[in-house]
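Student: have a look at this prediction, sequence included:
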Amino acid sequence: MEKSLPKFIYITDDYAGTVFLKNSIMCDCCQKESPYQYNGPVYSVEEGEITLCPWCIHDGSAAEKYAASFNDIYDESLEEAIITTVCEQTPGYSSWQDQGWAAHCKDACVYHGDASAQDVADASEPTRQKWMRDYEQDAESWDHFMKGYQPGGDQGVYKFHCRHCDLIIFNWDFS
């Protein structure tokens, strides 16, 4: 029977299925065989590539062993436990420049992956307003930058969901 992935609070199961590849590996951290290999960013003082299983990320042992983090979160008003969970126990995502984690309602948000073109086209007014405030842009800029958006292009739009008020938040960057 195949072992299922651990449940991560701040990413969807769908995203977990893309950042953990089905690939039998020996985890550098726990030295155990794993049916899944982490395929995301690791920020560490350790030289070279580190092969990790999902369980060593989930329990924080990889972050501890390699003085590593997987994400950045810039909202310093969050409880330390939330920051630790996001930075040291949550798989990261790849972005063009800065993979800062979205926060809202005094909590980290859940990452869904790259926003789809439909997500952007259907963005609610509160989502658009939050993006404009976060990036110091106006409605005309939203229209300019988001027109014709496609995942994997020269700009990244990363979809987060507030666990408390259901607001969709888009983090954004360029190549």
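Tutor: Looks like it came in fine. Numbers count the residues shown, from 1 in each chain.
Student: only C-alpha atoms from now on, for both contacts and neighbour counts.
Tutor: Will do.
Student: next one: Cys90 from Glu80, what distance?
Tutor: Quick fix: residue 90 reads Thr, not Cys. Counting by Cα to Cα, to the nearest Å, the gap from Thr90 to Glu80 is 14 Å.
Student: hold the first one in mind and look at this next one:
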Amino acid sequence: MATDLPIFKYHPNPLATGSIVQSPVACECCGEKTGYIYKASFYAIEEVNAICPWCIRSGKAAEMFKGSYSDDWPLQQAGLSEEIISEVTERTPGFESWQQEVWLTHCNDACAYLGDASKDDVGKLADGIGYIDDGQQWSSENYLELGKYYESKGSPALYKFQCLHCQKILFGIDAC
């Protein structure tokens, strides 16, 4: 197996986000010990604990286990094509969230997931760089208040996305 991880259009650095980790465990789909396994959500009837990035990229694991890495409903609601929805839900690593993840969209496409927002990202929100995509109106004061208490991987959680077309930064918000 190649040592370079496959490329995921909608999740460009799954090692940095923690969705894929180094591991000596064999993939339950292909049986290979690739050195990496997936660690985020996988929705399937049976419990699956070790999927390699190559079986994610090819769609083999989603097909074999009749599963998905993220919820397709927000993507359907955004009016995206079945091709894009399939790419995100069946061939792209998902991410850990408090509730069920919501993959953000912009410019009629799914966005690239960049990981948890940093405290610096929250400060930039107050300056008008990016926005939280939750259907609410956020003011600079709201962002400043959030920035006082925000911690990466805390609650509330902010998930950073970037539009692949206009490069706009968007954030999904979630809380336990």
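Tutor: Sure thing, it's come through. What you see is a predicted model, and the numbers here were worked out from it, not measured in a lab.
Student: where does the TM-score land?
Tutor: After superposition, the two chains reach a TM-score (TM-score structural alignment, normalised by the length of the first structure) of 0.88; 170 aligned residues with a Cα RMSD of 1.9 Å.
Student: ok, Thr90 and Glu80 of the first structure, which is more surrounded?
Tutor: Thr90 (23 against 10; other Cα atoms under 10 Å).
Student: residue contacts, the counterpart of the more buried one in the second structure?
Tutor: Using TM-score structural alignment as the criterion, Thr90 of the first structure maps onto Thr92 of the second structure. By Cα atoms under 8 Å, 6 or more residues apart in numbering, the contact set of Thr92 of the second structure is Phe8, Lys9, Tyr10, His11, Ile56, Arg57, Tyr69.
Student: check the burial of the first one by counting its neighbours.
Tutor: Going back to what we said before, that points to Phe8 of the second structure. Neighbours of Phe8 of the second structure (other Cα under 10 Å): 18.
Student: all helices of the second structure, in order?
Tutor: Here the second structure has its helices, by DSSP state H, at 14-17, 53-58, 60-65, 73-77, 82-91, 119-126, 140-149.
Student: can you point out the buried residues in stretch 72-85 of the first structure?
Tutor: Asp72, Ile73, Asp75, Leu78, Ile82, Ile83, Thr84, Thr85 (16 or more other Cα atoms under 10 Å).
Student: and for stretch 6-15 of the second structure?
Tutor: Applying 16+ other Cα under 10 Å to stretch 6-15 of the second structure flags Phe8, Lys9, Tyr10, His11, Pro12, Asn13, Pro14 as buried.
Student: that stretch: end-to-end distance?
Tutor: Per Cα to Cα, stretch 6-15 of the second structure runs 11 Å from first to last residue.
Student: one more: stretch 121-128 of the first structure?
Tutor: Terminal-residue distance, stretch 121-128 of the first structure (Cα to Cα): 10 Å.
Student: can you check stretch 76-84 of the first structure too?
Tutor: End to end - Cα to Cα - stretch 76-84 of the first structure spans 12 Å.
Student: try stretch 1-12 of the second structure
Tutor: Taking Cα to Cα as the criterion, the two ends of stretch 1-12 of the second structure lie 20 Å apart.
Student: tell me the contacts of the residue of the second structure positioned farthest from its centre?
Tutor: Distance from the C-alpha centroid of the second structure, by Cα atoms, centre = their mean, peaks at Glu141 (27.6 Å). Taking Cα under 8 Å, 6+ apart as the contact definition, Glu141 of the second structure lies against Ala126.
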